[in-house]
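Peer 1: sequence? don't have it. structure:
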């Protein structure tokens, strides 16, 4: 004879599908942010990597917008100015950044140390903009560097490849003042980096290296800034437990997490004369943002109900919410890939649980009549 518990369980299984009635997750803050845009012009001038950025190639390159807090307008503007420039040639993607700073200090000297324990400058590059297989680079005022990459963002299980060195990266630092001297006040420091296309090709996916005229990559810049005290004539970093570090970025994320590539800036590569090319808005961006809204709601749905939703209605979304260019949208439940991390399963035991994922496919139709599909996977891959 069946027990009451079994009967209640059967009723629950046979009951109507559960619906996500509300959503108050990170996408609420992320979705209102428009990624920054920049046109990087090619150069035929030689670029001397000395950290100064005073070559002819840099004179015609425009500054990015000043960096802001990583959370965006919800937080005050940074205390110190940070800006960057970009240019490129047949061999390298060049980045120059200037960081205003009254107290320039650094401690880490071993390559591939955890660089954000010092004040640092960071670069994130996702050539094909699919949120996966991206390159991360960090450096401090001692010109010590850290190279790593991620197959997927940390939220989606990585994996982290650390270290992940690209042959031929060239770097330099220039200090406008003194280093590790608490007895004076500095003006700041600047960094200059040459990323070889040959090395970045490992992460290009569907992109081209070198890029073609008009190609767009997703790029993020971040500056980590720690507060210091001066004790006995030396800099002493204030620990995170007393005051967390500041994160100042070119394109805000909406939350304290640089590993959300969907909010990195757009860099458009151009072979035109500097200052003459118009940035072309990505026509798929409204659809991409709509799909990332599905992704974030799916995460909330799984956290609440233990599995992903198989319809937009269960996520609290409907056809009226979608952008005009999206003509059709389907959710297909799938088996997750073999390397899906344990938290992507429907149970705590990854060996026994049935790994389930999803694939959202939308059809896009542009004003000129052309069409193309766009796909989102449960691990945030978007292509």
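Peer 2: It's in. These numbers come from a predicted model, not from an experiment.
Peer 1: contacts, neighbours, all on C-alpha from now
Peer 2: Will do.
Peer 1: can you list contacts of the helix or strand hosting residue 98?
Peer 2: Using DSSP states H and E, residue 98 maps to strand 92-100. Residues outside strand 92-100 that contact it (Cα atoms under 8 Å, 6 or more residues apart in numbering): 51, 53, 80-88, 187-197.
Peer 1: try it again with 6 Å
Peer 2: Under the criterion Cα atoms under 6 Å, 6 or more residues apart in numbering, residues 80-88, 187-197 lie in contact with strand 92-100.
Peer 1: Against residue 140, how distant is the closest residue to residue 237 other than its chain neighbours?
Peer 2: Nearest residue to residue 237, sequence neighbours excluded (Cα to Cα, 6 or more residues apart in numbering): residue 228, at 4.3 Å. Per Cα to Cα, to the nearest Å, residue 228 is found 15 Å from residue 140.
Peer 1: Could you do residue 113 as well?
Peer 2: Taking Cα to Cα, one finds residue 113 at 10 Å from residue 140.
Peer 1: Quick one: the strands in the stretch 101-250 of the chain, in order.
Peer 2: 120-126, 134-139, 145-150, 160-161, 170-176, 188-196, 216-225, 228-231, 234-237, 246-249 (DSSP state E, counting those that start in this stretch).
Peer 1: Now do the buried residues in the longest one.
Peer 2: Just to be clear, that refers to strand 216-225. 216-225 (16 or more other Cα atoms under 10 Å).
Peer 1: picking that back up, thought residue 243 was touching the residue nearest to residue 237, still the case?
Peer 2: No. With contact defined as Cα atoms under 6 Å, residue 228 does not count as touching residue 243 (10.1 Å).
Peer 1: quick one: which of those two has more around it?
Peer 2: residue 228 (14 against 11; other Cα atoms under 10 Å).
Peer 1: Now do the same contact list for that one.
Peer 2: Residue 228 neighbours (Cα under 6 Å, 6+ apart): 235-238.
Peer 1: Now, of those residues, which are buried?
Peer 2: For the contacts of residue 228, buried by 16+ other Cα under 10 Å: 235, 237.
Peer 1: Alongside the first one, take a look at this:
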């Protein structure tokens, strides 16, 4: 009840914020993974690199912009639904270590899942930056007289965490934390007995993603965000959950290539020099004919870093230098980056390593 009261108070406060988003239902097409996914929070598999990002999370009650960026990604295979949260955070912290602790009292990523969208027997799942799990079953929304069942467990619920920074050190500046989750279809099937588990191509579920962040010098500045905004009822508003649509389409397109040997003859990125590099590198590529070219840089999370070429290039050997800066002119962090060359329907990618 304390949590509900806090959420209601925050809802009233957020109602006065600007940049209010029009109410609607966000949709996300979940594509299939084609190889095993390791649950470690690093999102290093090619499938995660290719999976689309959700819309940036907003204040849950009215859709206004948040201070911190939070976005999600999703994948599936015949056994599991995979969910990832990418949470910007200058101070990543958590202390709760026991299963089913009240994780919402600290920083946490949350999933509310209602496969058949009837508002009954929906799942609430939480993970904090320590990797502690909380799972409960809601009979229906609190506003409709619903009750929570903490004795219920989602067997096979697994999470991995990666912290870009230092966990539980308020004196330094962190970058983000990433939460990667694996949810077994067979253990969620009871909640929607008329539906298929695993889903069929085109099946849709209702699902929402949320985040609690506690910041400031005393860690009491609370930011509650959601993928799809709800309303004054708080997080428990099943009719306001987002919608995910399952697709049999592999997340890695058949036209997507990863090395020069597999690209069409006469086309592709031939490499970059030096590699590893610091502070800059030359990217070399070859075109069999004149054409319109897009050459972009992405990080391992699939986030666009910079556009290097957006225009026409001549046939033959071409090159361009990337100075290790993003679109805003800021120097990027050390790590793996990808140059992505696109000409018409042909795509070539190349992995690069920036070391500082």
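Peer 2: Structure received. Just so we're clear, the structure is a prediction, and the values are computed from it rather than from any experiment.
Peer 1: Of residue 113 and residue 140 of structure 1, which one has the most company?
Peer 2: Of the pair residue 113 of structure 1 and residue 140, residue 140 is the one with more neighbours under other Cα under 10 Å, namely 28 against 18.
Peer 1: Just to check, the more buried one is in contact with residue 117?
Peer 2: No. Using Cα under 6 Å as the test, residue 140 of structure 1 is too far from residue 117 to be in contact (9.5 Å).
Peer 1: how many neighbours does the residue mapped onto residue 117 of structure 2 from structure 1 have?
Peer 2: If you follow residue 117 of structure 2 across to structure 1 using TM-score structural alignment, you land on residue 129. Applying other Cα under 10 Å, we find 24 other residues in the vicinity of residue 129 of structure 1.
Peer 1: can you pull the contacts of the closest residue to residue 129 of structure 1 other than its chain neighbours?
Peer 2: Distance criterion Cα to Cα, 6+ apart; nearest residue to residue 129 of structure 1, sequence neighbours excluded, is residue 218 at 5.5 Å. By Cα under 6 Å, 6+ apart, the contact set of residue 218 of structure 1 is 126, 129, 264-266.
Peer 1: Map residue 218 of structure 1 across to structure 2 for me.
Peer 2: In structure 2, the residue paired with residue 218 of structure 1 is residue 206, using TM-score structural alignment.
Peer 1: ok, now residue 302 of structure 1?
Peer 2: In structure 2, residue 302 of structure 1 lands on no residue (TM-score structural alignment).
Peer 1: Distance of residue 302 of structure 1 relative to residue 64 of structure 1?
Peer 2: Per Cα to Cα, residue 302 of structure 1 is found 39 Å from residue 64 of structure 1.
Peer 1: In a helix, residue 28 of structure 1, correct?
Peer 2: Yes. Using DSSP: H, G, I helix; E, B strand; the rest coil, the assignment for residue 28 of structure 1 is a helix.
Peer 1: Neighbours of it, how many?
Peer 2: A count of nearby residues for residue 28 of structure 1, using other Cα under 10 Å, gives 13.
Peer 1: ok, now how distant is it from residue 119 of structure 1?
Peer 2: Per Cα to Cα, residue 28 of structure 1 is found 30 Å from residue 119 of structure 1.
Peer 1: ditto for residue 172 of structure 1
Peer 2: From residue 172 of structure 1 over to residue 119 of structure 1 the distance is 16 Å, taken as Cα to Cα.
Peer 1: measure the spatially most central residue of structure 1 to residue 176 of structure 1 for me?
Peer 2: The residue lying closest to the centre of structure 1 (Cα atoms, centre = their mean) is residue 261, at 2.9 Å. Distance, residue 261 of structure 1 to residue 176 of structure 1, by Cα to Cα: 32 Å.
Peer 1: now swap in residue 157 of structure 1 and tell me
Peer 2: 40 Å.
Peer 1: So residue 287 of structure 1, which state does it fall into?
Peer 2: On the three-state scheme (three-state DSSP), residue 287 of structure 1 is labelled helix.
Peer 1: okay, now it: neighbour count?
Peer 2: Residue 287 of structure 1 has 19 neighbours, counted by other Cα under 10 Å.
Peer 1: ok, back up a step: could you dump the contacts of residue 218 of structure 1 into a markdown table and include distance to residue 212 of structure 1?
Peer 2: Converted to a markdown table, the contacts of residue 218 of structure 1 look like this (distance: Cα to Cα, whole Å):
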| residue | distance to residue 212 of structure 1 |
| --- | --- |
| 126 | 16 |
| 129 | 15 |
| 264 | 20 |
| 265 | 18 |
| 266 | 15 |
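Peer 1: Just give me the closest of these to residue 165 of structure 1.
Peer 2: In terms of Cα to Cα, no member of the contacts of residue 218 of structure 1 lies closer to residue 165 of structure 1 than residue 126, at 15.9 Å.
Peer 1: Going by the alignment, residue 58 of structure 1 corresponds to which residue in structure 2?
Peer 2: Matched by TM-score structural alignment, residue 58 of structure 1 corresponds to residue 48 in structure 2.
Peer 1: Work out for me the element that match sits within.
Peer 2: Element membership of residue 48 of structure 2 [criterion: DSSP H and E] is helix 46-50.
Peer 1: what about that helix, how far off from structure 1?
Peer 2: When structure 1 is overlaid, helix 46-50 of structure 2 sits 1.6 Å from its aligned residues on average, using mean Cα distance after the TM-score superposition for structure 1.
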